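Peer 1: What follows is a protein structure lacking sequence information:
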């Protein structure tokens, strides 16, 4: 029998990331506990959500150790879609403003 060769990451790395995810989740809950409101609340929630998702993708899905071309192939299309959604939302706002201005 031949030994299987591959990447082996220390368990301490996964435990540290798990602990960091726990801290980020606690901070996310603290946003509601301290009754933040408005744009500050949503900005903090989105920042914590993106940090947690980035850690999960980078470490637990092993993207941190992949080739850069594979990372680009996975991350660039959703980013392009987000840019297109943002452009469509901007155009929708302009169209609504124009209709309210001229037809109201």
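Peer 2: Nice, I can see it. Computed from a predicted structure; not experimentally measured. Residues are numbered from 1 along each chain as shown.

Peer 1: Every contact and neighbour count from this point should use C-alpha atoms.
Peer 2: Fine.

Peer 1: for this protein, which helix is longest?
Peer 2: helix 68-103 (DSSP state H).

Peer 1: which helices and strands does it pack with?
Peer 2: Counting contacts by 3 or more C-alpha pairs under 8 Å, 6 or more residues apart in numbering; DSSP states H and E, helix 68-103 is packed against no other helix or strand.

Peer 1: and it, which residues are buried?
Peer 2: Residues of helix 68-103 include none that count as buried (16 or more other C-alpha atoms under 10 Å).

Peer 1: Next secondary structure element downstream of whichever helix or strand residue 30 is part of?
Peer 2: Assessed by DSSP states H and E, residue 30 sits inside helix 11-33. Remark: after helix 11-33, the chain's next helix or strand is helix 39-55, criterion DSSP H and E.

Peer 1: Okay, one more to line up with it:
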């Protein structure tokens, strides 16, 4: 085996991925538009479920853009994406289930402890 040939070979370079500036400008533009939408919910004085639904939807869209592009999750392996994204989604599902059960429990207590009227 020729030691000179193996000494001159450089180790393989890690792949470095650069994204075009247009991608970041597009994401910043969408984040700006979604933020304006969030402020418009307050300016137009939406109330009740519509207000909170719009605020949460816009917030989740902005968070999704930030996670996908700025945290580079759009280019990660699917297993890593699942490992990071699935636990918070499950927590939200469990919180929603607890909220539904809490409303049911409150209704049952009010109904039965007030004499059933």
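Peer 2: Looks like it arrived, so ask away. Just so you know, these numbers come straight off a predicted model, no measurement behind them.

Peer 1: And the TM-score between these chains?
Peer 2: Once superposed, chain against chain, the TM-score is 0.90 (TM-score structural alignment, normalised by the length of the first structure); 103 aligned residues with a C-alpha RMSD of 1.6 Å.

Peer 1: against the second structure, where does the longest helix of the first structure fall?
Peer 2: Counting by TM-score structural alignment, helix 68-103 of the first structure pairs with residues 78-113 of the second structure.

Peer 1: once aligned to the first structure, how far is the matching stretch on average?
Peer 2: When the first structure is overlaid, stretch 78-113 of the second structure sits 1.1 Å from its aligned residues on average, using mean C-alpha distance after the TM-score superposition for the first structure.

Peer 1: do the same with stretch 49-58 of the second structure
Peer 2: Mean deviation for stretch 49-58 of the second structure: 1.1 Å (mean C-alpha distance after the TM-score superposition for the first structure).

Peer 1: distance of the closest residue to residue 34 of the second structure other than its chain neighbours from residue 88 of the second structure?
Peer 2: Distance criterion C-alpha to C-alpha, 6 or more residues apart in numbering; nearest residue to residue 34 of the second structure, sequence neighbours excluded, is residue 58 at 6.1 Å. Residue 58 of the second structure sits 18 Å away from residue 88 of the second structure, going by C-alpha to C-alpha, to the nearest Å.

Peer 1: same deal with residue 57 of the second structure?
Peer 2: With C-alpha to C-alpha as the criterion, residue 57 of the second structure and residue 88 of the second structure are 16 Å apart.

Peer 1: next one: residue 30 of the second structure
Peer 2: 24 Å.

Peer 1: now do residue 14 of the second structure
Peer 2: 31 Å.

Peer 1: Same question for residue 15 of the second structure.
Peer 2: On the measure of C-alpha to C-alpha, residue 15 of the second structure and residue 88 of the second structure end up 30 Å apart.

Peer 1: what does residue 72 of the second structure give?
Peer 2: Taking C-alpha to C-alpha, one finds residue 72 of the second structure at 18 Å from residue 88 of the second structure.

Peer 1: do the same with residue 24 of the second structure
Peer 2: 26 Å.

Peer 1: swap in residue 63 of the second structure?
Peer 2: Taking C-alpha to C-alpha, one finds residue 63 of the second structure at 13 Å from residue 88 of the second structure.

Peer 1: go on, residue 61 of the second structure?
Peer 2: With C-alpha to C-alpha as the criterion, residue 61 of the second structure and residue 88 of the second structure are 15 Å apart.
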